[in-house]
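Novice: need a structure here:
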Amino acid sequence: MNERQRDYFRRKLIAWKDDILKESQETLVVLQSENENHPDLADRASFETDRSIELRARDRQRKLISKIDAALARLDDGTYGYCEETGEPISLKRLDARPIATLSVEAQERHERRERTYRET
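Specialist: This next block holds a predicted model:
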């Protein structure tokens, strides 16, 4: 991977992280302002369900931020774009689609097959 490609992925990862952080701040503002009293049980249940879904989504995004940070660290140490399992380069198409990828397509498919096998037994 050349310097121009590394810069491209660094900008892409940082922009993605910034977007997630911005959405998280907006969610916090909304959740803090929606501290309303819902006298109707159905309204209250609906509100609690929506809030729970939003908090789960934010938790997934928090985990995604740590993966983005790890990808940025790999860019810094020169290991970004290489499969953790095989050491082979990960295709640029895959990295463009999933910039936090740590496995090549082939290694990811093997990993998913093993997961499915263990889940079925």
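Novice: Every contact and neighbour count from this point should use C-alpha atoms.
Specialist: OK.
Novice: Pull the residues that contact stretch 67-87.
Specialist: Residues outside stretch 67-87 that contact it (Cα atoms under 8 Å, 6 or more residues apart in numbering): 1, 6, 10, 13-14, 17, 88-92, 95, 99-104, 107.
Novice: Flag every buried residue along that stretch.
Specialist: Buried residues in stretch 67-87, counted by 16 or more other Cα atoms under 10 Å: 67-69, 71-72, 74-75, 79-84.
Novice: and the two most separated of those residues?
Specialist: Spatial extent of these (Cα to Cα) is set by the pair Asp69 and Cys83 at 17.1 Å.
Novice: so what's Arg110 up against?
Specialist: By Cα under 8 Å, 6+ apart, the contact set of Arg110 is empty.
Novice: Following up with a second sequence; could you model it the same way so I can compare the two?
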Amino acid sequence: MSIALGDDLDVLARAKRTLPADYTPSDSEEYMSERQQDYFRVLLIEWKRSILEAAEGTLQQLQDGPIRSPDLNDRASSETDWGIELRTRDRQRKLIGKINAALRRIDEGEYGWCEVTGDPIGLGRLTARPIATMSLEAQEAHERREKISRDD
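Specialist: As a prediction, the model looks like this:
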């Protein structure tokens, strides 16, 4: 069973390992050139594929049936592990929607541009978080506003 916290990062890291080693987007080329868009398209598709494979494994484990242990502590531990696993899969299900939205933005020529300011999001941020829709500055401002409204 996977650990929820590191699972999303592990799946993204596995997807990155499937990319060709001969190309990494660079600031020296035109921003969101066709080659960069292809790179991120492949990354997003591989990320989605990895998530779906992990979900299949969880589904298979569920179909095989939970382990019923006569020991109450073992059973409670097993049920806790399943709860964490299912929450992780639910979070990843939502992530697939964001990946599909990013793929749509690539097709429409909007990928890589901040939805708030219209400025470039930046290659570093997109490499770390390929589904990002805001530049770092816009995201930080959004989080500050969210925190202030939550505190009120």
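Novice: Give me the buried subset of the contacts of stretch 67-87 of structure 1.
Specialist: Of the contacts of stretch 67-87 of structure 1, these count as buried by 16+ other Cα under 10 Å: 6, 10, 13, 17, 89-90, 95, 99-104, 107.
Novice: Could you give the separation of stretch 107-121 of structure 2 from the chain centroid?
Specialist: For stretch 107-121 of structure 2, the separation from the chain centroid amounts to 18 Å (computed by Cα atoms, centre = their mean, to the nearest Å).
Novice: what about it, how long is it end to end?
Specialist: By Cα to Cα, to the nearest Å, the extent of stretch 107-121 of structure 2 from end to end equals 17 Å.
Novice: In structure 1, what stretch matches that stretch?
Specialist: Aligned by TM-score structural alignment, stretch 107-121 of structure 2 falls on residues 76-90 of structure 1.
Novice: I'd guessed Ile84 of structure 2 sits against Ala4; true?
Specialist: Yes. Between Ile84 of structure 2 and Ala4 a contact is recorded at 6.4 Å, counting by Cα atoms under 8 Å.
Novice: Now for those two: what residues contact both?
Specialist: Going by Cα under 8 Å, 6+ apart, no residue sits against Ile84 of structure 2 while also sitting against Ala4.
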